[in-house]
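>>> Here's a sequence, model it:
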Amino acid sequence: MRSLKGKTLFISGASRGIGKAIALRAARDGANVVVAAKTVEANPKLPGTIHSAAAEIEAAGGRALPLVVDVRDEAGIAEAAALAARTFGGIDIVVNNASAISLTDTPSTAMKRFDLMMSVNVRGTFAVTQACLPHLRRAANPHILVLSPPPSLDARWYAGHTAYTITKMGMSLCVLGWAAEFREAGIAANALWPRTVIDTAALAMLGGFIKPGHCRTPEIMADAAHAILTRPARECSGNFFMDDEVLRQEGVTDLSGYAVDPAGQLLPDLFVE
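I've put the predicted structure just below:
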């Protein structure tokens, strides 16, 4: 059984949703998890804080370091990465999960929202990886994982929400570049994206037009991430993985347990055929 025991993961946006699910899966192995997110006080509309996530990680068997991190603040990221390395003796894995979304067309996208998505999705992913890079270079099996889709120039994925799509594709282009840039250093860079919509608290923030019964749970992404992050870094880089594809590579053929409603009709996520 491949394991993340003793590994240190720096996960942006780990206070809820997919980021927290990845953290909890690693915690069950006995990993150290840096919960790097902004939420300190609970929001009834969007539950989960860095402290509640840290408590769950500790209860699952891991060690947690909750840190208030805004991925738009490179100085704050650098401080968090340094503290994480001092606390746990290094950083082995970076998971760029933090993301901002607005599925709005061009006339409806306020420039403030455009700037937020660019700052969080593209710039934040770049800044977090940059800050953790010196520690990854010293790690035994270093991985960078970005939650972004396979890069595409298909216009249908841009129509209707050009701004958001540009930022998610920007995250994927970071993966493309890093896989080549860090190949000789033995640092893996991969992307992971869900085949279907995932049921998270953020789903409700989109207006509730997608019902949970048409979704899979975040655990499918967590299990897929675990499989990727426990592979040899020098042999697994530059991939744009889909969650179900990864699990089938691991011999998992029955994915019904990940469905919120086993009888429900699953909906494909954005950027997925």
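>>> Please count neighbours and contacts with C-alpha atoms only from this point.
Will do.
>>> residue contacts, the spatially closest residue to residue 152 that is not a sequence neighbour?
Nearest-residue entry for residue 152: residue 169, 7.4 Å, with adjacent residues in sequence omitted and distances by C-alpha to C-alpha, 6 or more residues apart in numbering. Neighbouring residues of residue 169 by C-alpha atoms under 8 Å, 6 or more residues apart in numbering: 148, 149, 150, 151, 152.
>>> again, only this time at 10 Å
Neighbour list for residue 169: 121, 122, 148, 149, 150, 151, 152, 153, 175, 271 [criterion: C-alpha atoms under 10 Å, 6 or more residues apart in numbering].
>>> Also residue 167?
Counting by C-alpha under 10 Å, 6+ apart, the residues that residue 167 touches are 99-101, 114-115, 117-123, 148, 173.
>>> neighbouring contacts of the host helix or strand of residue 53?
Using DSSP states H and E, residue 53 maps to helix 50-60. Counting by C-alpha under 10 Å, 6+ apart, helix 50-60 makes contact with 13-16, 19-21, 23-42, 49, 62-69, all of which sit outside it.
>>> List the buried residues of that helix.
For helix 50-60, burial by neighbour count (16 or more other C-alpha atoms under 10 Å) applies to 50, 51, 52, 53, 54, 55, 56, 57, 58, 60.
>>> What separation is there between residue 95 and residue 103?
For residue 95, the distance to residue 103 equals 23 Å [C-alpha to C-alpha, to the nearest Å].
>>> In the longest helix along the chain, which of the residues would be classed as buried?
Looking across the chain with DSSP state H, the single longest helix is helix 162-181. Residues 162-176, 178-179 are the ones in helix 162-181 that count as buried (16+ other C-alpha under 10 Å).
>>> What's the ChimeraX line that selects buried ones from the contacts of helix 50-60?
Buried residues within the contacts of helix 50-60, by 16+ other C-alpha under 10 Å, are selected in ChimeraX with:
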select :13,14,15,16,19,20,21,23,24,25,26,27,28,29,30,31,32,33,34,35,36,37,38,39,49,62,63,64,65,66,67,68,69
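>>> So which of the contacts of helix 50-60 are in strands?
Residues from the contacts of helix 50-60 lying in strands, with DSSP state E as the criterion: 32, 33, 34, 35, 36, 37, 63, 64, 65, 66, 67, 68.
>>> Would you do the same for the sequence below? I want to compare the two.
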Amino acid sequence: MTTDHNTPRVAIVTGGSRGIGRQTAARLGREGYAVAVTYGGAKDEGEQAAAEVVAAGGQAIAVQADVADEASVAALFDEAERAFGGVDVVVNSAGIMRLAPLAELDLAELDAHLRTNVRGAFVVDQQAVRRVRSGGAIINVTSSLTRFARPGYSAYAASKGAVEAITLILARELRGRDITVNAVAPGPTATALFLDGKPQELIDRMAAEVPLERIAEPSDIADVIAFLAGPARWINGQTLYANGGAI
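Okay, the predicted model is just below:
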């Protein structure tokens, strides 16, 4: 999708070096977007993800940023604007997930969730509000765990519930700007973040809960994000639960 016949729409994808973010960047590349692929510490993976966007037919740069640091995120947006002339879409997919029962969770882990998943989303959204052009879209990646309520996920689900609240409020605050704000809440998805440390028996049990009888691939979620980024102009202030019908 392009802003006109010659100028591509421009997207920033945080967490773009891995998992859902990486698949989303490539998916937008297939739509002809110019993408700023954002990575935290894995420079090689960020550059590989950017190369995949180009191979898919888009334009891309890889940019390092700490999503919870205001100066770093402002520099990210500056770099995207220098490279491509502006920003139309922001996909907030950077996040962490560390599991433990609430009674046993180290509070430092809670603080880490709040810093990356909540403050990070807030800081990126704040810059997006200031920079995204009319006709644009802001898409936050949350989680169906806010509804699944599985034991061990209290810190992660709480952080994602906060992002869902931010999403609706921000959509209302942007009245008159012609910018949509939505969240996508994946269910179990075959990313390194999700699969790490889980036995196959548990993964199979989660897959069996889904009417489609599998867990999602990152590309399944990327398709939903691409829909919200482009043609879905009448969806606004919503959380779309992309989990194959598990809830």
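>>> what range in structure 2 does the helix holding residue 53 of structure 1 sit on?
Here helix 50-60 of structure 1 aligns to structure 2 at residues 46-56, judged by TM-score structural alignment.
>>> how much does that stretch stray from structure 1?
After superposition onto structure 1, stretch 46-56 of structure 2 sits on average 0.9 Å from its aligned residues (mean C-alpha distance after the TM-score superposition for structure 1).
>>> Tell me which two in the contacts of residue 169 of structure 1 are the farthest apart.
The most widely separated members of those, counting by C-alpha to C-alpha, are 121 and 153 (18.3 Å).
>>> ok, those two, which is more surrounded?
Relative neighbour count places residue 121 above the other of residue 121 of structure 1 and residue 153, with 28 against 8, counting by other C-alpha atoms under 10 Å.
>>> Please name the residues that touch the more buried one.
71-72, 96-101, 115, 147-148, 164, 166-171.
>>> packing partners for the helix or strand hosting residue 207 of structure 2?
Per DSSP H and E, residue 207 of structure 2 falls inside helix 200-208. The contact analysis (3 or more C-alpha pairs under 10 Å, 6 or more residues apart in numbering; DSSP states H and E) places helix 200-208 of structure 2 against helix 192-195.
>>> Can you show me the helices along structure 1?
Listed in chain order (using DSSP H), the helices of structure 1 are 17-29, 50-60, 74-88, 111-117, 124-136, 162-181, 201-205, 219-229, 243-249.
>>> between those helices, which gets nearest to residue 8 of structure 1?
That would be helix 74-88 among the helices of structure 1, by C-alpha to C-alpha, at 6.8 Å.
>>> just checking, what packs against the closest one?
Where contact means 3+ C-alpha pairs under 10 Å, 6+ apart, helix 74-88 of structure 1 is packed against strand 8-12, strand 32-37, strand 63-68, helix 124-136.
>>> Residue 37 of structure 2 reaches residue 21, doesn't it?
Yes: between residue 37 of structure 2 and residue 21 there is a contact at 8.4 Å, judged by C-alpha atoms under 10 Å.
>>> Return every residue with contacts to both of those two.
Joint contacts of residue 37 of structure 2 and residue 21 (C-alpha under 10 Å, 6+ apart) are 13, 14, 15, 49.
>>> do you know how far the second one is from residue 38 of structure 2?
Using C-alpha to C-alpha, residue 14 of structure 2 is found at 5 Å from residue 38 of structure 2.
>>> And the third one, by the same measure?
In this structure, residue 15 of structure 2 lies at 6 Å from residue 38 of structure 2, with C-alpha to C-alpha as the measure.
>>> joint contacts of those two?
Shared contacts of residue 15 of structure 2 and residue 38 (C-alpha under 10 Å, 6+ apart): 21, 22, 25, 46, 64, 65, 67, 92, 93, 94.
>>> Give the buried residues for stretch 127-138 of structure 2.
For stretch 127-138 of structure 2, by 16+ other C-alpha under 10 Å, it's 127, 128, 129, 131, 132, 133, 136, 137, 138.
>>> For residue 104 of structure 1, list the residues it contacts.
Applying C-alpha under 10 Å, 6+ apart, the residues near residue 104 of structure 1 are 110, 113, 114, 159, 160, 161, 162, 163, 164.
>>> ok, the last one to residue 104 of structure 1 distance?
Counting by C-alpha to C-alpha, the separation of residue 164 of structure 1 from residue 104 of structure 1 is 8 Å.
>>> Now the common contact residues for the two.
113, 114.
>>> dump the residue contacts of the residue of structure 2 most remote from its centre.
No residue in structure 2 sits farther from the centre than residue 103, which is 29.0 Å out by C-alpha atoms, centre = their mean. Applying C-alpha under 10 Å, 6+ apart to residue 103 of structure 2 gives the contacts 152, 154.
>>> go again using 7 Å as the cut-off
Residues near residue 103 of structure 2 by C-alpha atoms under 7 Å, 6 or more residues apart in numbering: none.
>>> what residue of structure 1 takes the place of it?
Aligned against structure 1 by TM-score structural alignment, residue 103 of structure 2 finds its counterpart in residue 107.
>>> what about that match, distance to residue 15 of structure 1?
Per C-alpha to C-alpha, residue 107 of structure 1 is found 32 Å from residue 15 of structure 1.
>>> Ok, residue 118 of structure 1 next?
Taking C-alpha to C-alpha, one finds residue 118 of structure 1 at 21 Å from residue 15 of structure 1.
>>> And residue 179 of structure 1, by the same measure?
Taking C-alpha to C-alpha, one finds residue 179 of structure 1 at 27 Å from residue 15 of structure 1.
>>> next one: residue 55 of structure 1
According to C-alpha to C-alpha, residue 55 of structure 1 and residue 15 of structure 1 sit 11 Å apart.
>>> which residues do those two both contact?
Common neighbours of residue 55 of structure 1 and residue 15 (C-alpha under 7 Å, 6+ apart) do not exist.
>>> Where does stretch 78-88 of structure 2 end up in structure 1?
With TM-score structural alignment as the criterion, stretch 78-88 of structure 2 aligns to 82-92.
>>> Can you mark which positions in that stretch are buried?
Quick answer for stretch 82-92 of structure 1 (16+ other C-alpha under 10 Å): 82, 83, 84, 85, 88, 90, 91, 92.
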